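Novice: Generate coordinates for the sequence data below:
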Amino acid sequence: MAREDYDCRNEELGVGKTDEVKTGVCGKGLKGTFTYKCESRDWKPLEDNCVLEVIDNLKNKLQSLRVEEIPGFMADLSSATAKHDINITQSAATVQAIVDILFKIADLSQATSINNPVMGSFLNTVDIIVSGNVSDTWSKLNKGNNTEDTSIKLLSAIEDISDRLTDEFAINETSIQLNRTTIKNSFNITSALPNSATEIVIPQVPQETTITIIIFTTLDKVLPSQGTNDSRKSDVRINGDVVVVKVNETLNNISFAFDITNQSLGNPQCVFWNFNLSNWDSTGCEVKPYISKGNETGKITCECNHTTSFSILMSPFSIKNIALAYITYIGVAISMASLIICLIIETIVWKSVRRNDTSYMRHVSIVNIAVSLLIANICFIIGAAIAEQEQPTSVGRCSPAVFFMHFFYLALFFWMLMSALLLFYRTVMVLSQMSRAKMMVIAFIVSYGAPLLIAVITVASTAGPQNYISKRNACWLNWLESKALLAFVIPALTIVAINLVVLIVVLYKIMRRVVGAATQPDEKHALVVIARCVAILTPIFGLTWGFGIGTMVSQDLGIHVVFALLNSLQGFFILVFGTLLDSKSTSAGTSSTSGLTAFQRMQRRTAAEIRSWNLKVCPVEVGCRRFMANGTVIGYG
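Specialist: Just a heads-up that it's a prediction; the model follows:
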């Protein structure tokens, strides 16, 4: 019998096929199991659940631990951790077991008081599992589908046990400093830890208050930069010490001056860990200018009106950010200049474009599109200035800019919709005649009323400004928390879809030669210009905001660059395709000084040309226009 061919072979694990999983026994001095997977003809480690035996024994002992036994137990845990520190920090399963123990001890401590020796043992254990080269170990622990990161569980244990401290004392470990003291008027402390100069200042307390402050210099390597459900963890980083503040009175003003760990990062945010949100939160905290003492530089000052676990988040200053900023601002400048030129041209040719309702309504739409985008761009510049000056972005100052940007960007799209519907009305509904005044009323009500309604509902539905604007240092609609950005994206892309459908219908009618049997040449020209404008600008606007959606879900540089280019140059596209490519508008502007009136130009048409239009097939029910030789309408018959 031929020997069966196996992909993986090992004396301990035996044989197995590719992708087969086997569980092995941990080595000497360890408890638990080790999972292996057959890959590339070898058994590769898949999951390490081996816990140091001494720690596993303590964890088992914890199940029946009484409150009065906490001091002795913590001394044993501290001693065992110190003795096996190297093995512990390299074993994610052992660190996880120690965090579980500390969490349970913090829970038990709520029924008793914690003195200096117990807290010393607690912090000594914490110091070992968060110090040194532990980033890889904690990265493994913070991955997976756990509802709560191991690091957040550790932070919760530290905060909980800090509530039960008695007496006044100080503890100093390698990366941890604890000070518990009573203050009467004001309080000021500076970190004495290596490579740290964090300052905590409480300018005034209402009455005698006991305060506990714990400074950590290595928790930035342990805690997540963002919440467990945020896919954009690489966008921001903890860039300073983490400080836990516990006090038995309400404090409305506490100041932190943090050293910046990495000077290459910018956009500072003062934050605390919100256990309810499972994320960093900036509510009640704001960045303030740091007043240097002597030659001190590279610090961030945070002022907060509450106490908990604080730190600073900062974003990378990258070539990507700088390039996008230049593209955006240069593009917006070109866009605004183009829109101003567009409005100047429209002012010059305004009298000559009123010759028929279609031409008039087309130019009304172009003017309002240009005005809407120009105001939206101005609001964008104001919002960008606010976001750059205040980190995190000031909600109070940013909200009005966001509201008007939302409103006028939507107005731009609704005026595009009016242009498409005008094209549809004049091309398809040839038997219908609507007065100019009625068309104007409908256009203005829809184009400004609908955006205003959507913008107001968005503000109301996001329950205040905290979920209305973005919390990512930008003046724009919120996406991550409230999805308020959908109030812009959905209407805009819906209008793009409607306009494309209108174009298809109009092209179908034109190909069947049903359009405009009795339409005058000027009106036909206006319809052609509208069709060309809608056909070109609609895909451009749709493509722009399609890439805008892409920027929400992707960090790819190409998507961001394309969106920045298309978005910032919309005004240029409006000038070119809405105004400059209209030969009659541009010629009207240049010929307005030649002395030829509209009446004289119309007289140059031959009677044969006018009669040829008048003799075209016209529905009997509505009658045909009668013309004089010069083209003046003298009646219907």
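Novice: okay, CA-based contacts and neighbour counts for the rest of this
Specialist: OK.
Novice: Scan this structure for its longest strand.
Specialist: strand 265-274 (DSSP state E).
Novice: Next secondary structure after that one?
Specialist: Downstream of strand 265-274, the next assigned helix or strand under DSSP states H and E is strand 279-281.
Novice: residues making contact with that next one?
Specialist: 225-228, 271-274 (C-alpha atoms under 8 Å, 6 or more residues apart in numbering).
Novice: So which of these is the closest to Gly383?
Specialist: Distance to Gly383 across the contacts of strand 279-281 (C-alpha to C-alpha) is lowest for Val271, with 22.0 Å.
Novice: neighbours around the closest one, how many?
Specialist: Per other C-alpha atoms under 10 Å, the neighbour tally for Val271 reads 25.
Novice: Sequence B follows; please return its structure for comparison with A:
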Amino acid sequence: MCVTRDLSDLLNDAKDLQRGLGIVEKNAYNIFDRLRISTEQQTVNSFANVNASVDVLATITNASKIQNSQWDAKVLSVIAKSTSNLLNGSLNDSWKGYNENESLASTYLKAIEDVINQTYLPTGHTDNDLIQENVQITIYKGSDANSKSINSFKVNATCQSNSPTVQTAIKNLASKLPNNLNKQETDPSDIILSVIADNCNKIKLELRKDRLPNHEMYCVFWNFSTSQWSDEGCKWGGVDNPNICECEHLSAFTILMAKEPIKLLYNEELTYAGLGLSIGSLTLCLVIEFLVWNAVVKSNIAHFRHTVLVNIMVSLLIADCSFLASPTPSSNPSNWCLSLTVMKHFCYLAVFFWMMCLGLGLLHQVIFVFVHLRKKVYLGLCFFLGYVCPLIIVVVTFISHNNGATGSYYSTETCWLMYKGVLKGSIYAFLLPVFVIVFVNMFTMAIVISRILKPTLSEGSSHDEKEVARSIVKTVVLLTPTLGITWILGLFMQMLDLTKQPYAQIVNYAFTFFNSFQGFFILLTGCFGEKRVNCSLNMISNDSVLLAGTFSNGYWFSTFQLLNIKQYRLIKTYSCLRHKLR
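Specialist: All right, here's what the predicted structure looks like:
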């Protein structure tokens, strides 16, 4: 490997000092100043020259240890400049050597720490900042019982020490070190913070790193013996203090962020199982509505309710199918992923707007008992809210996010809307309307429950109180799936980061369970939970059995058997009417 003459001579002079040919204390400034000049030259842009420059730092430091001597603090100004020059962006490729197993960056970091350790700092030394583009060396004098708060490159370090404290902040070095922790790939902070002080047993660090939601952070130090990051003795401040680290020792620190978010065990499997069951349940529910429509829709109120339910089912069915169609977006074409995102955005919004129509209809029925809704007005309003409003939201969101551009409107990794931070990203064009509707429907449910409670408050009967309690439970169970109340868990999901264990995990699993199985719950409460639907289904079922038994006798189909069928229908109709009157 070819090295420039200046660096070659400089390295030889440092090796002479290491062999004892000269006094380090007298020659240190000259060596470091010549290194500064050499690293400012354009000819340094090769691995051989960068490696030689780092060797100069390591060699002269070793020579100082051998001679048991230290150099004056004035050399730190030229050290800061020369070490900063080596980290300029133009030299990034020059750090890549022929042998990837040996880390030049680790040697560089060790050399800087050793250089600082070999610097003599008297007790009365004044505070000083040596600021360069990529390296800042900050010196704080000793102060009894006072902590040191060091600020450089927007990072802070605080420790208890009576001796001078030297902090070195280094930019553009972390990316040159192996960025994994316990075989997990991580994304490092831009800054490595090295703190040197005597009698400092515990240090508090503030390291800047933008954290993505549900991504774990690790406070680490560089372990020179293993040549890798280690979190031993360091503790992360958690989601409430994401940039804070506390460590029980001094070293070169940084903060790492996991490249992948925390994944909940079996959460995806639960989601797809629930969606599959929901799709089957919604299909069955639509078939049931088709079979019993004429039997159960006998009034305007029944017509309103079942019309809204059918539209909720259709919208949710299409949305769930679109969700299942995009489990592996990496294998889907970009246009297909965009189409699925738009479809899910529109259909899920339509589900909630139709749920709001159901809630408003129920609210009107409870409050204005003697004022009947006009069929055309109510259905016209429902179809406007159910389909036109979601369409307007989707179109405006699509256009305002670069006409549906990737990374602006949707993500190709999830085939869903983008989240870019608190109240940032297209996802809020879905979340905000949903949460508003959920709160409106929760208000509706509260009004219904208050109406149920009124007779009990006036009568004060213990028996009636039990009946009212049963009625309240029944109301909550029947209305929760069709009004989308379980989606309130989504609000808590946005508030709780997955690093907050175990509360975030419990909320996430609950949200996944209730909302992926929503179609199944609608089948139970919206179809099987209605007595008139059950009566109609029983009549259809028993008619089929009687007819099958009758036709099995061939041509012996008598008038007596027909009368039996009609008699059975009358009995079932009377039974259903009794249930209705109750």
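Novice: Reformat the contacts of strand 279-281 of the first structure as TSV; add distance to Phe310 of the first structure.
Specialist: Below are the contacts of strand 279-281 of the first structure laid out as TSV (distance: C-alpha to C-alpha, whole Å):
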residue	distance to Phe310 of the first structure
Ser225	13
Gln226	14
Gly227	15
Thr228	18
Val271	6
Phe272	4
Trp273	7
Asn274	10
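Novice: Quick check: the farthest pair among those?
Specialist: That would be Thr228 and Val271, which, of the contacts of strand 279-281 of the first structure, are the farthest apart (C-alpha to C-alpha) at 16.2 Å.
Novice: And the strands in the stretch 51-200 of the first structure?
Specialist: With DSSP state E, counting those that start in this stretch as the criterion, the stretch 51-200 of the first structure has strands at 51-52, 169-172, 176-183, 187-190, 199-202.
Novice: In the second structure, what range does the last one match?
Specialist: Applying TM-score structural alignment, one finds that strand 199-202 of the first structure aligns to no residue range of the second structure.
Novice: Aligned to Phe627 of the first structure, what sits in the second structure?
Specialist: Alignment note (TM-score structural alignment): Phe627 of the first structure has no counterpart in the second structure.
Novice: err, Gln177 of the first structure, not the other one
Specialist: So, by TM-score structural alignment, Gln177 of the first structure is left unmatched.
Novice: Could you check how far Gln177 of the first structure is from Asp48 of the first structure?
Specialist: Gln177 of the first structure sits 33 Å away from Asp48 of the first structure, going by C-alpha to C-alpha, to the nearest Å.
Novice: same question, His363 of the first structure
Specialist: Distance from His363 of the first structure to Asp48 of the first structure, by C-alpha to C-alpha: 71 Å.
Novice: For stretch 449-466 of the second structure, which outside residues touch it?
Specialist: Outside of stretch 449-466 of the second structure, the residues within contact range by C-alpha under 8 Å, 6+ apart are 366, 468, 471-472, 475.
Novice: The longest helix along the second structure packs against which elements?
Specialist: Longest helix in the second structure by number of residues, with DSSP state H as the criterion: helix 334-367. In terms of contacts (3 or more C-alpha pairs under 8 Å, 6 or more residues apart in numbering; DSSP states H and E), helix 334-367 of the second structure is packed against helix 300-324, helix 389-400, strand 416-417, helix 428-459, helix 462-483.
Novice: and the most centrally placed residue in the first structure, what element?
Specialist: Centrality entry for the first structure: nearest residue to the mean C-alpha point is Arg472, 5.1 Å, by C-alpha atoms, centre = their mean. Element membership for Arg472 of the first structure, per DSSP H and E: none, as it lies in no helix or strand.
Novice: and if you look at Leu10 of the second structure?
Specialist: Using DSSP H and E, Leu10 of the second structure falls in helix 5-18.
Novice: Just give me how far that helix sits from the chain centre.
Specialist: With C-alpha atoms, centre = their mean, to the nearest Å as the basis, helix 5-18 of the second structure stands 53 Å off its chain's centre.
Novice: before we move on, what about stretch 576-583 of the first structure?
Specialist: Stretch 576-583 of the first structure has its C-alpha centroid displaced from the chain centroid by 36 Å (C-alpha atoms, centre = their mean).
Novice: Where does it end up in the second structure?
Specialist: Taking TM-score structural alignment, stretch 576-583 of the first structure hits residues 524-531 over in the second structure.
Novice: contacts for that stretch?
Specialist: Counting by C-alpha under 8 Å, 6+ apart, 285, 288-289, 309, 477-479, 481-482, 533-534, 576, 579-580 sit against stretch 524-531 of the second structure.
Novice: what do you get for stretch 285-292 of the second structure?
Specialist: Against stretch 285-292 of the second structure from outside (C-alpha under 8 Å, 6+ apart): 306, 310, 313, 523, 527, 533, 536-537.
Novice: Need the nearest residue in space to Val477 of the second structure, chain neighbours excluded.
Specialist: Nearest non-adjacent residue to Val477 of the second structure, counting by C-alpha to C-alpha, 6 or more residues apart in numbering: Thr525, 7.6 Å away.
Novice: Roughly how far does that neighbour sit from Phe551 of the second structure?
Specialist: Counting by C-alpha to C-alpha, the gap from Thr525 of the second structure to Phe551 of the second structure is 35 Å.
Novice: Among those two, which residue is more densely surrounded?
Specialist: Thr525 (18 against 11).
Novice: That one and Phe513 of the second structure, how far apart?
Specialist: 16 Å.
Novice: Val220 of the second structure too?
Specialist: Val220 of the second structure is 37 Å from Phe513 of the second structure, where distance means C-alpha to C-alpha.
Novice: More neighbours: those two, which one.
Specialist: Val220 (26 against 18).
Novice: Assumed the more buried one was part of a strand.
Specialist: Yes - going by DSSP: H, G, I helix; E, B strand; the rest coil, the assignment for Val220 of the second structure places it inside a strand.
Novice: Surely it touches Ser230?
Specialist: Yes - counting by C-alpha atoms under 8 Å, Ser230 is a contact partner of Val220 of the second structure at 5.2 Å.
Novice: Name the residues contacting each of those two.
Specialist: Common neighbours of Val220 of the second structure and Ser230 (criterion: C-alpha under 8 Å, 6+ apart): none identified.
Novice: Neighbours of Ile399 of the second structure, how many?
Specialist: Ile399 of the second structure, neighbours per other C-alpha under 10 Å, totals 12.
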